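> Build me a structure from this.
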Amino acid sequence: MKSWLLASTLLCSSVSAWAKDTLVILSPHRKSIQEEYVPLFTEYYKKKFNTDVDVQWLDQGGTSDDVRFLRAKFANKSKSSGVDIFWGGGTATFLELQRDGFLDSYQLPAELKTQVPEKAAGIPLYDKTHTWYASAMSSFGVFFNKKIMKMDGLPAPKTWQDLGSPAYNDNISLTDPRRSGSANTMNAIVLQTMGWNRGWELLTTIAGNARSFTHSSTDPIKAVVSGDVGLAMAIDFYALAKIGDLGPDNLGFILPEGQAVLDPDPIAILKGAPNRKVAERFVEFVLSSEGQKLLLLPKGAPQGPKSSSLGRMAVNVKAYEETEGKRISPDNPFTQTGFIMLDLERATKMQRVFNDLVGASLVDPHEDLKKAWKKIAKGPVVDPILRLAFGKPLVSEEDFMKLVDKWDDEVVRNQTINAWVSASREKYKSLQ
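Purely as a prediction, here's the structure:
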């Protein structure tokens, strides 16, 4: 009898251990998102579906790296990448993934769909084909260390243009847009709001003020918090999370006047997802008021994050209603106006060539660029003729757009990039 009970117990334990659902997520999101969402989802999943779920979180280093990883998985017309969810990286990234046929359509349950409107501040929160949904919304601005700025006698910036001031020389940290979707979006905002020539001039002068280009979009945030630099171009939630943790007396964040863009940060189920039902349940959880409160509330608040403030704008109107007066930021994109819309179709079309052009003209020759800027920006006022020569783009907007359709040709791409790098070094050395 005892032997039978023991065998039965072992069998039940084996079945229980085996009866576990799985979810594979590919995401460039920072560690704090993973640490807050995964434990809460596994707890929610066990309670609602009476089953354990094993969440496997993959990240190759940044949005662009994750997209390359996914492309490799879908190579040779594979029907599945072995990954269920792609989460985070900005709308332009998801338009690209959709264009390439990597996303699968999914309709939200009717009740949840009433809580996630079609638009916020005129910005679409999901694609018409329902291949992606905004899981949060992002804005972009300047993050700064108030104590460092005061110590150095520097004024707080108000616009993107301010970052091109010689006063900020060697006091800015930037991210290589070839490794970061948010860096690419911020550069695209500058070009869209200022035009091709003036935009490139500003991006070049900001690069001149940059101490370095990093590989991760979190590194400039860390540099500002530690006081290594005074400022960084930043996505709002990186900045607001740190302000929520360390206080507004130490750190600040501004949305550039007249240049504040609202960009959805989507989540999508991938084509051939091996754990499709679990993926659907995860999307529903992330978009639910319970999941969205993690974005809005400070750490330690009831129903808020436990370890780190996430400081994001949510997409669920019910979550805003239930957190009124308790949020890190009072901002509410469903009631505010004044945001401008980024031309996402154009930004997506330009993205690969644009990132390579920034890399070849600003990042790779950065040492020569900085030497030229140091020579030019000796005082508070820069000679406009020298500034124009320094910031002149390597290619006209018209010629750039012609390259977009040729960029899949690796020979053309590599030859063009090499030519850009050589031309950039030659230009900067001539100005030293």
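
> Only C-alpha atoms from now on, for both contacts and neighbour counts.
Fine.

> Excluding chain neighbours, give the residue nearest to Ala183 in space.
Leaving aside its sequence neighbours, Ala183 sits nearest to Pro177 (Cα to Cα, 6 or more residues apart in numbering; 4.9 Å).

> wait, doesn't the one you found sit right on Asn184?
Yes. At 4.8 Å, Pro177 and Asn184 qualify as touching, with contact defined as Cα atoms under 8 Å.

> out of these two, which sits in the busier spot?
Just comparing Pro177 and Asn184: by other Cα atoms under 10 Å the higher neighbour count belongs to Pro177, 29 against 23.

> Confirm that one sits in a strand?
No. Assigned with DSSP: H, G, I helix; E, B strand; the rest coil, Pro177 falls outside any strand and is coil.

> Look up how far Asp368 lies from it.
19 Å (Cα to Cα, to the nearest Å).

> Kindly report the same for Glu36.
Distance of Glu36 to Asp368, given as Cα to Cα: 43 Å.

> Show me what the longest helix that the chain contains is packed against.
For the chain, the longest helix by residue count, based on DSSP state H, is helix 410-430. Secondary-structure packing of helix 410-430 (3 or more Cα pairs under 8 Å, 6 or more residues apart in numbering; DSSP states H and E): helix 344-358, helix 366-376.

> Let's compare: structure for the following, please.
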Amino acid sequence: MTTTTASTRKILMSATALAAAALLAQADARAQGSGQLNVVCSVQDEWCSLISTTFARSAGIKVNVLKRGSGEALAQLIAERSNPKSDVWFGGTGDPHLQAAEQDLTLAYKSPSLAQLHPWAQAQAEQSGWRTVGVYSGPLGFAYNTELLAKKKLPVPRCWKDLLSPALRGEVQVANPASSGTAYTMIATIVQLMGEDKAYDYLKGLHKNVSQYTRSGTGPIKAAARGETTVSISFVHDAPGEQMQGFPIATETPCEGTGAEIGSLSIVKGSRNLENAKKFYEWALTPAAQQLGVAAKQFQLPSNKTTPLDSRIPDFRKIKFIHYDYAKYGQSAERKRLIERWEREVNALPR
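As a prediction, this is how the structure comes out:
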């Protein structure tokens, strides 16, 4: 029998280690290629959790979720342009998704399910060159604390002009458009409704009544629900979740007309798990997936026309909408210009 020398044993051990490493690398590659999906999620935490766990269970794919606000998600896609770590971006206001499409950060993908969607969702896809699609929509309006309004003997704000009342001095909260898609939607809506110069005159008048510009778009309605402010400018679909917790909150949509967000869905260009990203994309457009919003206490209008609707979802037929130009106001240069003007002419003013 031949005796194995120490040097031979070392060679054999090294070869075994290399083989094991190769097998692990192959297994990891298989997992990356067929068993995983990395989602940047820009909706509320509970909704992110529901979509990830439900899709993972139904598709047999491991889902890794990174929660990011829509502005933060766009910044991440820009930073990772040369080496994307995410496969798909779910939710958040549509403007940053359109900017990602404009900057070639997302992949053109024309879903066979498009015909099942509302026209506004199909238009979002077409305007982006098929690089994003609408998954939900929600109208912009006002929320108010019913108890505070009654206590202070203030009228219900029903129109944009009502928010300029001297009686509301320090009683209004809205988010900062530099960090919030909600607030940028407000500026773009008012500009389209009034014309740009008149819109900024309006925003200067509103500034006198604003107690705080919050970082988050949901911050003002939560403050109104908890009695920290009387009125907020918010997406009105955020109110039912506050009402379910027992807070005295009610909403109106402006009599002159209002805009709406289109929450969107995009596949990241350079996705390492492209087939899984497409599977998720198609699944997210189904009625079953879109009902998870209500399950997470979120009440936007789903984009699939056949999704059963909860009674707490705003009735779009009863709301006066402007013809919101998503293509124009979703452009990076236009957003930057309007926000810079707001910073210079409005936010810099004393209150």
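
> What value does the TM-score take for this pair?
Taking TM-score structural alignment, normalised by the length of the second structure as the basis, the two superposed chains have a TM-score of 0.83; 320 aligned residues with a Cα RMSD of 2.5 Å.

> in which helix or strand would I find Thr16 of the second structure?
Assigned by DSSP states H and E, Thr16 of the second structure belongs to helix 6-30.

> What of Ala143 of the second structure?
Here Ala143 of the second structure sits within strand 133-145, counting by DSSP H and E.

> post-alignment, that strand versus the first structure, mean distance?
Averaged over the aligned pairs, strand 133-145 of the second structure sits 0.9 Å from the first structure after superposition, using mean Cα distance after the TM-score superposition for the first structure.

> So which residues of the stretch 51-200 of the second structure form helices?
With helices called from DSSP state H, counting those that start in this stretch, the stretch 51-200 of the second structure shows them at 70-79, 94-102, 119-127, 146-151, 181-194, 196-207.

> middle-most residue in the first structure, spatially?
Geometric centre of the first structure, nearest residue: Ser182, 3.8 Å, by Cα atoms, centre = their mean.

> sorry, back to before: run through the residues that contact the aligned partner of the residue nearest to Ala183 of the first structure in the second structure.
Alignment note (TM-score structural alignment): Pro177 of the first structure maps to Pro177 of the second structure. By Cα atoms under 8 Å, 6 or more residues apart in numbering, the contact list for Pro177 of the second structure reads Ala183, Tyr184, Ile187, Ile339.

> Near Ile11 of the second structure, how many residues? Count them for me, please.
12.

> before we move on, what about Leu240 of the first structure?
25.

> Mind telling me what element it is part of?
Per DSSP H and E: helix 236-246 holds Leu240 of the first structure.

> Could you list the residues in contact with that helix?
By Cα under 8 Å, 6+ apart, the list of residues contacting helix 236-246 of the first structure reads 138-141, 143, 218, 221, 225, 250-253, 298-299, 308-313, 328-329.

> Mind giving me the PyMOL command for buried ones among these?
Selection of buried members from the contacts of helix 236-246 of the first structure for PyMOL, criterion 16 or more other Cα atoms under 10 Å:
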select buried, resi 138+139+140+141+143+218+221+225+251+252+253+298+299+308+309+310+311+312+313+328
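
> Sort out for me which of the contacts of helix 236-246 of the first structure are in helices.
Ile221, Val225.

> now Asp104 of the first structure: how far from Ala188 of the first structure?
For Asp104 of the first structure, the distance to Ala188 of the first structure equals 27 Å [Cα to Cα].

> Actually, Glu426 of the first structure.
26 Å.

> next one: Trp200 of the first structure
10 Å.

> cool, and Val225 of the first structure?
From Val225 of the first structure to Ala188 of the first structure the distance is 25 Å (Cα to Cα).

> Can you tell me the residue that sits opposite Val283 of the first structure in the second structure?
By TM-score structural alignment, Val283 of the first structure lines up with Tyr281.

> which is the next helix or strand following the helix or strand where that match lies?
Mapping Tyr281 of the second structure onto the secondary structure by DSSP H and E places it in helix 274-284. Scanning forward in sequence from helix 274-284 of the second structure by DSSP H and E, the next helix or strand is helix 287-290.

> average distance between that next one and the first structure?
Looks like 0.8 Å for helix 287-290 of the second structure (mean Cα distance after the TM-score superposition for the first structure).

> who does that helix touch, helix- and strand-wise?
By 3+ Cα pairs under 8 Å, 6+ apart, helix 287-290 of the second structure packs against no helix or strand.

> Which of the residues in it are classified as buried?
With the criterion 16+ other Cα under 10 Å, helix 287-290 of the second structure contains buried residues Pro287, Ala289, Gln290.

> Now do the same contact list for Asp263 of the first structure.
Contacts for Asp263 of the first structure (Cα under 8 Å, 6+ apart) come out as Gly90, Thr91, Ile123, Met137, Ser138, Ser139, Met341, Leu342.

> In the second structure, what residue corresponds to the second one?
Thr91 of the first structure maps onto Gly94 in the second structure when the alignment is built from TM-score structural alignment.

> now the last one
Counting by TM-score structural alignment, Leu342 of the first structure lines up with Tyr324 in the second structure.

> quick one on the thing from earlier: pick out whichever of Asp104 and Ala188 of the first structure has more residues nearby.
Neighbour comparison, Asp104 of the first structure and Ala188: the larger count goes to Ala188, with 24 against 17 (by other Cα under 10 Å).

> and the nearest residue to the more buried one once chain neighbours are set aside, how far is that from Leu95 of the first structure?
Take Ala188 of the first structure and drop its neighbours on the chain: the residue closest to it by Cα to Cα, 6+ apart is Ala347, 6.6 Å away. Remark: distance between Ala347 of the first structure and Leu95 of the first structure (Cα to Cα) = 10 Å.

> and Asp52 of the first structure, how many residues sit next to it?
Neighbour number of Asp52 of the first structure under other Cα under 10 Å is 19.

> pretty sure it is touching Pro39, no?
No. If you go by Cα under 8 Å, Asp52 of the first structure and Pro39 don't touch, sitting 11.4 Å apart.

> Need the nearest residue in space to Lys326 of the first structure, chain neighbours excluded.
Leu297 is the one closest to Lys326 of the first structure (Cα to Cα, 6+ apart), at 6.5 Å.

> Asp343 of the first structure too?
Gln192 (7.9 Å).

> Please say which position in the second structure that neighbour maps to.
Counting by TM-score structural alignment, the partner of Gln192 of the first structure is Gln192.
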